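Trainee: predicted model, plus sequence, below.
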Amino acid sequence: MDISHDSQDSPPHEPSPTGPNPASGSAPASYGGQTMTDVAPSNEDDGVDETRMHRDRLARTRRMLREHQLPAALLFDPLNIRYALTPGPFMVFNMHSTFRWALVPAESEPVLWEYPHAMHITASEWDGDLRPAHGWTFLGSGSNSAEDAAAFASEIVAELAKRDLLTERIGTDRLESAGHLALSEAGVRIVDAQPALERARAVKTRDELTAIRANVAACDQAIGDMLRILRPGVTENELWGTIVGNALATGSEWCETRLLSSGPRTNPWMQSATARAVRDGELVAFDTDLVGEHGYLTDVSRTYLCGDHRASDEQRRLYQTAYEFLQTCIPEFRPGVSFEDLGHRLGPLFPPEFQPQRYPYIAHGTGLVDEYPVVNFTRHHEGELEAGMVLSVESYVGSVGGHEGVKLEEQLVVGHDGPELLSTAPFDQRLLA
């Protein structure tokens, strides 16, 4: 399969010339005869021009707001605020508790209302219109929540009026009931902004691609560290802790899940790591779901055989089925191919025996987290692949009632001449033999 590597001087949405960053280091991780060379930890000098990245992302946000006929978006989701403007403090906490928000007009400068006790942090990273956010969630406001929400809505109404947007449709992404009710009662015409934001985030800028490649390289190193301790008697938690701990040590921010399982816990999929000790000859499967530097997700999956026990015929059958489906799908991810066409052609190739427990998607977008677009087995979405999209192609193979299952997944960039695979994490050659 030919892998395209576009010039660094190409437009922002195109892949840059290099894939995962090789570097020398300690003894390489080897599994089943395939070696993965250590990669250098990511650092501040990773080639990402943050000023340009923020500028380009805001430009894409405004473009999509215009295409969706939204004069402005009032954003609360910390990932959307990060994309359009700047990261904020306590990202994980902010995902379930609203304490900052941003107004992003399509034709004028944005405003960011920040958590008052963290304004000094944001001010050091962003030079836009920064104001203190006066919260209204029940956590901080209690019985005063409705009153505080009304004050929040009044401030938004005043800003909209100043910009001649008060009678316009205003998009929002994620908003608790108290805030939504207050805005509605104040006369703000609220509509859904998420489609515009998802479409903006779907095609990556050159700096986003640079960040993603660096994060995948750091994640590959963490997988190599895990492989070095994968032996009978190690627990699932120890294996998962090694991946996450080493990734955090090189600058990663958080993990979306803790999907790692062994032996009979690999079937069905979606089981989190536990204190279970892995036995000789068992399969260990995991999904990284790791958010790295600059907030970009590495989403790859591997399955390995633990110990020196010979792989069983059934383990090899499962592994090779998952691997072959993945390798069949990957070359099809080219610009201009519709999501519906991909689903129609690739879905039927997945063996009927494993359909009941298959992964929900053939592929899904990756960026700040899992995101648009999705290639489904059924109920296909409108749209088509574009150069600069980043997706993870999925394959889970396990029979209903079977003893074990296999999870494999590759993350790729859609290039003009074909897909660019991002990870160098090895496949287990003993299971492919």
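Mentor: Right, received. Where do you want to start?
Trainee: from now on I want contacts and neighbour counts done on CA atoms only, so please keep to that.
Mentor: Fine.
Trainee: A247 belongs to a helix?
Mentor: Yes. Counting by DSSP: H, G, I helix; E, B strand; the rest coil, A247 is part of a helix.
Trainee: which residues does it contact?
Mentor: For A247, the contact set (CA atoms under 8 Å, 6 or more residues apart in numbering) comprises 218-219, 221-222, 292.
Trainee: most neighbours out of the residues you listed, which is it?
Mentor: The most neighbours of any of the contacts of A247, using other CA atoms under 10 Å, belong to C219, which has 34 neighbours.
Trainee: hmm, back to that, just flag the most distant two among the contacts of A247.
Mentor: Q221 and G292 (12.7 Å; CA to CA).
Trainee: which of the contacts of A247 fall in helices?
Mentor: The helices, defined by DSSP state H, take in 218-219, 221-222 from the contacts of A247.
Trainee: now the helices for the stretch 51-200 of the chain?
Mentor: Using DSSP state H, counting those that start in this stretch, the helices of the stretch 51-200 of the chain run over 78-84, 91-94, 119-123, 138-141, 145-162, 177-185, 194-202.
Trainee: who's in contact with the longest one?
Mentor: It refers to helix 145-162. With CA under 8 Å, 6+ apart, helix 145-162 has contacts from 134-138, 141, 166, 178-179, 182-183, 186, 188.
Trainee: one more pass at 10 Å, please.
Mentor: Under the criterion CA atoms under 10 Å, 6 or more residues apart in numbering, residues 72, 74, 102-103, 105, 111, 133-142, 163-168, 170, 177-188 lie in contact with helix 145-162.
Trainee: would you agree S423 falls within a helix?
Mentor: No. Going by three-state DSSP, the assignment for S423 is coil, not a helix.
Trainee: structure two is appended below for comparative analysis:
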Amino acid sequence: MTVEQILRAQAAAANRGIDALLISPGADLRYLTGYDALPLERLTCLVIPVGAEPFLVVPELEEPAARAGIALAPDVELVVWKETADPFDVICRRLPSGLARIAVDDHMWADRVLTFARLLADVRLIAAGPVMTELRMRKTSREVDALRAAGAAIDSVHRQMGLWLRAGRTEREVARDVADAIASAGHTRADFVIIGSGPNSASPHHEASDRVISAGEPIVVDISGTMPDGYRSDCTRTYSIGEPPADHAAYFAVLHAAQTAQVNAVRPGITAGDLDAVGCDIISAAGYGPNFVHRTGHGIGLDVHEPPYIMAGSDLVIEPGMAFSIEPGIYLPGRHGARIEDIVICTTTGGLPVNAVTHDLQIL
């Protein structure tokens, strides 16, 4: 699959008038080669000239890991540099002559971009983001299967939440148990564990604290992990230790209706802005518009947050293969909040949620 992806990258670059791509460690490199390289001080860089063979420059001590990592990309030549060599010079000498525009990945360290700019003074350096977004935003059937497996794994953790969410425990204690469960469910690691209880549930990106959970409190649980193949899970559900406050139950019903409507509205041809508006309109009509403070969702794949972004004003047209979260929330600062999140994949006929755990307010 990675051979095909490199060919697609060359074609996408050529269509944008780009002569070569320089890709450093990160999700783009893993997408193109299968190699999950560590971002170290020694340069690792995939070079993809348009119309020439790609090559991967790696430090000698990383050679074994690189050879294993690019097993699915046999057409990528491995160029190993020794400790005293200059890897930037190695790359510049091997680049075809006459290049005018080279794109570097969006996350390449600034000192490396500046070094390439100095050594390639006659070449215009630009961002490779548009090229890589064009490729990664539309998932292949293999990637869809990977996201569905990740969704099933994180669902299994949510189904066990009653084992850990109890009055008298701190958010941090619960978070440690949940992180262990994410790994036990088949992920290689937990990416984040948000446990927001009581007033902390009104903070969308709250980190677990030493706050003690009490009875009658809503709790927002937003969890994510990375699977062995690099694809991510991300799912949010709202819980309550005993019956929640009456006003919380009232606006949770509004949130549930909004999230359901948005999932049902996913289809090819709808814009990201219009999809965002489906939920916003329901929440606003119920009087909670100012309490929905973030976009509806984000794309997901080898990064937990990547294009497309489902947000107001976006004219991006949703297409089959795009995968993203649908996660409206309602937050009453200082009191409590709620969020429901599914990962949804756009198919030719509509939206395919990868999360199946109940969306209802779960009273423990």
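Mentor: Right, received. Where do you want to start? The structure displayed is predicted, hence computed values, not measured ones.
Trainee: how close are the two chains, by TM-score?
Mentor: Overlay of the two chains. TM-score (TM-score structural alignment, normalised by the length of the second structure): 0.88; 354 aligned residues with a CA RMSD of 2.4 Å.
Trainee: picking that back up, shared neighbours, Q221 and G292 of the first structure?
Mentor: Residues touching both Q221 of the first structure and G292 (CA under 10 Å, 6+ apart) are 215, 247, 250.
Trainee: tell me which element the counterpart of D289 of the first structure in the second structure falls in.
Mentor: Aligned counterpart of D289 of the first structure in the second structure: S224 (TM-score structural alignment). Using DSSP states H and E, S224 of the second structure falls within strand 218-226.
Trainee: tell me which strands and helices that strand is in contact with?
Mentor: Packing contacts for strand 218-226 of the second structure, counted by 3 or more CA pairs under 10 Å, 6 or more residues apart in numbering; DSSP states H and E, involve helix 141-158, helix 171-184, strand 189-197, strand 232-240, strand 336-339, strand 362-363.
Trainee: so how far does that strand sit from its counterpart in the first structure?
Mentor: On superposition with the first structure, the mean distance recorded for strand 218-226 of the second structure (mean CA distance after the TM-score superposition for the first structure) is 1.6 Å.
Trainee: relative to strand 232-240, how tilted is that strand?
Mentor: 170 degrees (axes from the mean of the first three to the mean of the last three CA atoms, to 10 degrees).
Trainee: in strand 218-226 of the second structure, what counts as buried?
Mentor: By 16 or more other CA atoms under 10 Å, the buried positions in strand 218-226 of the second structure come out as 218-226.
Trainee: try stretch 202-216 of the second structure
Mentor: Here stretch 202-216 of the second structure shows 202-204, 206, 208-209, 211, 213-214, 216 as buried, counting by 16+ other CA under 10 Å.
Trainee: please apply the same query to stretch 170-185 of the second structure.
Mentor: Buried residues in stretch 170-185 of the second structure, counting neighbours by 16+ other CA under 10 Å, are found at 170-175, 178-179, 181-183, 185.
Trainee: export the residues you listed to JSON lines and tack on distance to F292 of the second structure?
Mentor: Converted to JSON lines, those look like this (distance: CA to CA, whole Å):
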{"residue": "T170", "distance to F292 of the second structure": "27"}
{"residue": "E171", "distance to F292 of the second structure": "24"}
{"residue": "R172", "distance to F292 of the second structure": "26"}
{"residue": "E173", "distance to F292 of the second structure": "29"}
{"residue": "V174", "distance to F292 of the second structure": "26"}
{"residue": "A175", "distance to F292 of the second structure": "25"}
{"residue": "V178", "distance to F292 of the second structure": "27"}
{"residue": "A179", "distance to F292 of the second structure": "27"}
{"residue": "A181", "distance to F292 of the second structure": "30"}
{"residue": "I182", "distance to F292 of the second structure": "28"}
{"residue": "A183", "distance to F292 of the second structure": "31"}
{"residue": "A185", "distance to F292 of the second structure": "32"}
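Trainee: can you pull the contacts of R57 of the first structure?
Mentor: R57 of the first structure makes contacts with 63, 82-86, 200-201, 203-205, 207-208, as judged by CA under 10 Å, 6+ apart.
Trainee: whoops, I mixed them up, V414 of the first structure
Mentor: Contacts of V414 of the first structure (CA under 10 Å, 6+ apart): 3-4, 14-15, 203, 330-335, 385-391, 420-421.
Trainee: SS state for the closest residue to A323 of the second structure other than its chain neighbours?
Mentor: Distances taken as CA to CA, 6 or more residues apart in numbering place I345 nearest to A323 of the second structure, at 4.3 Å, with adjacent residues excluded. Three-state call for I345 of the second structure (three-state DSSP): strand.
Trainee: and what of I362 of the first structure?
Mentor: strand.
Trainee: re the thing from before, closest one to G128 of the first structure out of the contacts of A247 of the first structure, please.
Mentor: For the contacts of A247 of the first structure, the nearest to G128 of the first structure is G292 (25.2 Å; CA to CA).
Trainee: give me every residue that touches that closest one.
Mentor: Listed by CA under 10 Å, 6+ apart, the contact set of G292 of the first structure reads 42, 211-212, 214-216, 218-219, 247-248, 250-255, 298, 368.
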